[in-house]
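In: attaching a predicted model along with its sequence, questions to come.
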Amino acid sequence: MREPQIDYAAVFRALPGMVALLTPDLVYADANHDFLRLAGRTREELLGRYIFDVFPENPNDRAAAGMRETRESMLRVVGSGERDTMALLRYDIEDPARPGRWVEHFWSPVNAPVLGRDGQVVLIVHRVEEVTELVRARGGPGSDSRASALEAELYARARELQDVNEGLRRAQARDREVALALQEAMLPAPTPIGHHQAAVRYRPAVGTLNVCGDWYDLVDLPSDRIAVAVGDVVGHGLAAACVMGQLRSALSAAARVAAGPAQALEALGLYARHVDGAESTSVVKAFIDWDTHTITYSSAGHPPPALLSPDGTVTFLDQATDPPLGARPEHVPRPEARTAFAEGATLVLYTDGLIERRTEDIDTGLARLGDALARHGRADPEALADALLADLLPSTGNTDDTALVIIRL
């Protein structure tokens, strides 16, 4: 039996209900007939244009949040590669025949990813149900009183939900601001480490709720040595940021008295047992000794540091990996490994936001990091940090925090 030849473009145009396709930059790539009809726009007015240039926010409504919520939903799809269903949304549209007149609309949107062969999002499917008539009280002569009463009740409930969502959004925004301020205070620029060059970066996740617990720390040790660490607390928001602060301070203190990174992580693990929310935290610790040209390191469930040699070779330091903090019921000594480095080499420590994508195996992300280091490795640490973030993070923002430390050895 021959397979039918299906014109998928024709199918898309005929789909019942409003459906549009947008690029990861939120530019319209296509829209079906119902979308054009119900949105009151022509194809020429949509295609190739940024979504919020076509449908700006109602400037007369100070409480309007539709544009922000829609943008954040779409960016979550781009960053996570997963579908995002939005709550009932009010988004007024300007009447194309009467500029300056805004018409109230209620929508129920769903945004879904279309993935390319490399697992990256190449398109966003934006499906919208127009539900304005279901939530608007019509009243008037000849209308069915029970239907009108039901619609009025639905409209009132929709208004209440909108108010609740707005209050929740503001509370979440306040939490995000506090968490970011806490992280900024606890993640300052590194103090000078002798004549050695270092760069640090922290990039928060996109979205109101997605401030996480990523952190870094650099400690100057006696002789020509430093201790460097990068960690990631499980969870989001203010609570994760608070746990991050406690663990970072504890590990920073432990590094000053520990014989090596494994012993420092053992002390941190014992401390973490008494900190709510610290379980399953991942962290990697490295001691760098310029007198012996060695790096001694230990990892508690964290992605391996990358060592870029002057000849462009990239080696991942993965010979001393153990479970995250609190993963074992009893205390067990942690492993430790040592490797030599050549003068002019570069050490890169990072959190999983730099390399991990939900649709990929972690080896793919590590390979991408290795390629980027090979391309940009000759740059100084500050320029290299910017290049890595530009190459490896989505242009629209990531759904996970990213901490990055680069040290020229």
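Out: Thanks, I have the structure now.

In: only C-alpha atoms from now on, for both contacts and neighbour counts.
Out: Noted.

In: longest helix in this protein, by residue count?
Out: helix 145-186 (DSSP state H).

In: continuing past it, what's the next helix or strand?
Out: Proceeding N to C from helix 145-186, the next assigned helix or strand is strand 198-203, under DSSP states H and E.

In: buried ones in the next helix or strand after that following strand?
Out: Once strand 198-203 ends, the next helix or strand along the chain (criterion: DSSP H and E) is strand 213-221. Within strand 213-221, the residues that qualify as buried are 213, 214, 215, 216, 217, 218, 219, 220, 221, counting by 16 or more other Cα atoms under 10 Å.

In: next one: the helix or strand immediately after strand 213-221 in the chain to chain centre, how far?
Out: Downstream of strand 213-221, the next assigned helix or strand under DSSP H and E is strand 225-233. Distance, stretch centre to chain centre, for strand 225-233: 21 Å (Cα atoms, centre = their mean, to the nearest Å).

In: now stretch 151-162
Out: Using Cα atoms, centre = their mean, the offset of stretch 151-162 from its chain centre is 33 Å.

In: for it, buried residues please.
Out: 151, 152, 153, 154, 155, 158, 159, 162.

In: ok, so of these, who is nearest residue 237?
Out: residue 162 (22.7 Å; Cα to Cα).

In: this is the other structure I want to compare:
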Amino acid sequence: MRKPQIDYAAVFHALPGMVALLTPGLVYVDANEDFTRLAGRTREQLLGRYIFDVFPENPNDPAATGMRETRASMLRVVATGERDTMALLRYDIEDPGRPGHWVEHFWSPVNAPVVGPDGRVVLIVHRVEEITELIRARGGTGSDSSRARVLEAELYTRARELQEVNERLRGAHAREREVALALQEAMLPAPMPVGHHRAAVRYRPAVSALNVCGDWYDLVDLPGDRIAVAVGDVVGHGLGAACVMGQLRSALSAAARVTVGPAQALEALGLYACHVDGAESTTVVKAFIDWDTHTLTYSSAGHPPPALLHPDGTVIFLDQATDPPLGARPEHVPRPQASMAFAGGATLVMYTDGLIERRDEDIDVGLARLADSLIRHGKAHPEALADALLADLLPATGDTDDTALVIIRL
């Protein structure tokens, strides 16, 4: 597919609302069609001219401050390289068809920098909302109505400033999301073969900037034809959750190598979690798979139950060794574990709650949806099965929570 060719000059001139470009010396270099129309000036009257030669202050109003405030805002943008949102401004304009006749205008300006390769401001984007008609439509005559009009205009400006703050917060959250996801990706193990067995892993972040990170998976090779698999979910989100996730994943991975079973590995992780801020209430499920004995041993700390698809197409959920999340008990208590035999060709599915849980339904509905999808797609290769489960189970509007998924063909 060819990349569309965009005429940015045409886009600029078609922008809704008044937009002009000025040099750091406050000289017009361009203005869009709405600007020339609403300001009552042609491009020839604007381009190459100093802004306040085109729009001087009203000499008949000694209290006018529009020119001084606009110049201060623009120079602030040049000096700081940051956007500046001005308060509501009354700035009268001389009628070009009636020299000496000044027309009252109310403007709501925003000035933003365009930065060059050297980091210096090379242009000022001057965007203006013309709200004169809005204020006149709500106003009347006399001093009281005039004050009411100004007050209403000030409220309008405050609303715009709040909108600007919200936009900046969204930008900050987006940047945090990018950093958190990069950290999450760096700490999650890359997909790896598990001996001669087929497996697939997936991590899908939430669409919300504030709901990313905290879910993880881990696969550890053990002596003999054995592996340890884990999936976990830290309660928090963002950078903090990603850091906690990394610590817990590493600790559990180490514990799996020196303990005799998943329950003992979770006990060791629980003791470690007591000394990690933000680790309380983390859920995790751990499974040891032994192909020599065709035995699956598992233990869960408050986590949704893994699903096991038998070769005959039946699905069971491994919920016979479930205990509270990490840090939920004030003192150490041994955790339970359960074992069961599996037949060759069975499929183990471990996941976090983002795959099955929805706020408006019982968890059993999500588990049934998972079982149904497994039955329909279970014969596929684990990689194709992982994609099918995500397509079937995640909301079409985007994930509202993280999802980690591990699939192993037994």
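Out: Cool, the structure landed. Quick caveat: nothing in here was measured; it's all calculated off a predicted structure.

In: could you export the buried residues of stretch 151-162 of structure 1 as a markdown table, including distance to residue 206 of structure 1?
Out: Formatted as a markdown table, these follow (distance: Cα to Cα, whole Å):
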| residue | distance to residue 206 of structure 1 |
| --- | --- |
| 151 | 36 |
| 152 | 36 |
| 153 | 35 |
| 154 | 32 |
| 155 | 31 |
| 158 | 27 |
| 159 | 27 |
| 162 | 22 |
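
In: could the buried residues of strand 213-221 of structure 1 be laid out in JSON lines, adding distance to residue 36 of structure 1?
Out: Formatted as JSON lines, these follow (distance: Cα to Cα, whole Å):
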{"residue": "213", "distance to residue 36 of structure 1": "43"}
{"residue": "214", "distance to residue 36 of structure 1": "44"}
{"residue": "215", "distance to residue 36 of structure 1": "47"}
{"residue": "216", "distance to residue 36 of structure 1": "49"}
{"residue": "217", "distance to residue 36 of structure 1": "53"}
{"residue": "218", "distance to residue 36 of structure 1": "55"}
{"residue": "219", "distance to residue 36 of structure 1": "59"}
{"residue": "220", "distance to residue 36 of structure 1": "62"}
{"residue": "221", "distance to residue 36 of structure 1": "65"}
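
In: centroid-nearest residue for structure 2?
Out: The residue lying closest to the centre of structure 2 (Cα atoms, centre = their mean) is residue 209, at 2.0 Å.

In: what is the equivalent residue in structure 1 for that one?
Out: In structure 1, the position corresponding to residue 209 of structure 2 is occupied by residue 208, as judged by TM-score structural alignment.

In: ok, that match touching residue 173?
Out: Yes - the pair residue 208 of structure 1 / residue 173 is scored as a contact, 5.8 Å apart, by Cα atoms under 8 Å.

In: re the thing from before, and the angle for the longest helix of structure 1 with strand 198-203?
Out: Counting by axes from the mean of the first three to the mean of the last three Cα atoms, to 10 degrees, helix 145-186 of structure 1 lies at 170 degrees to strand 198-203.

In: where does helix 145-186 of structure 1 end up in structure 2?
Out: With TM-score structural alignment as the criterion, helix 145-186 of structure 1 aligns to 146-187.

In: what about that stretch, distance to the chain center?
Out: Worked out by Cα atoms, centre = their mean, stretch 146-187 of structure 2 lies 14 Å from the chain centre.
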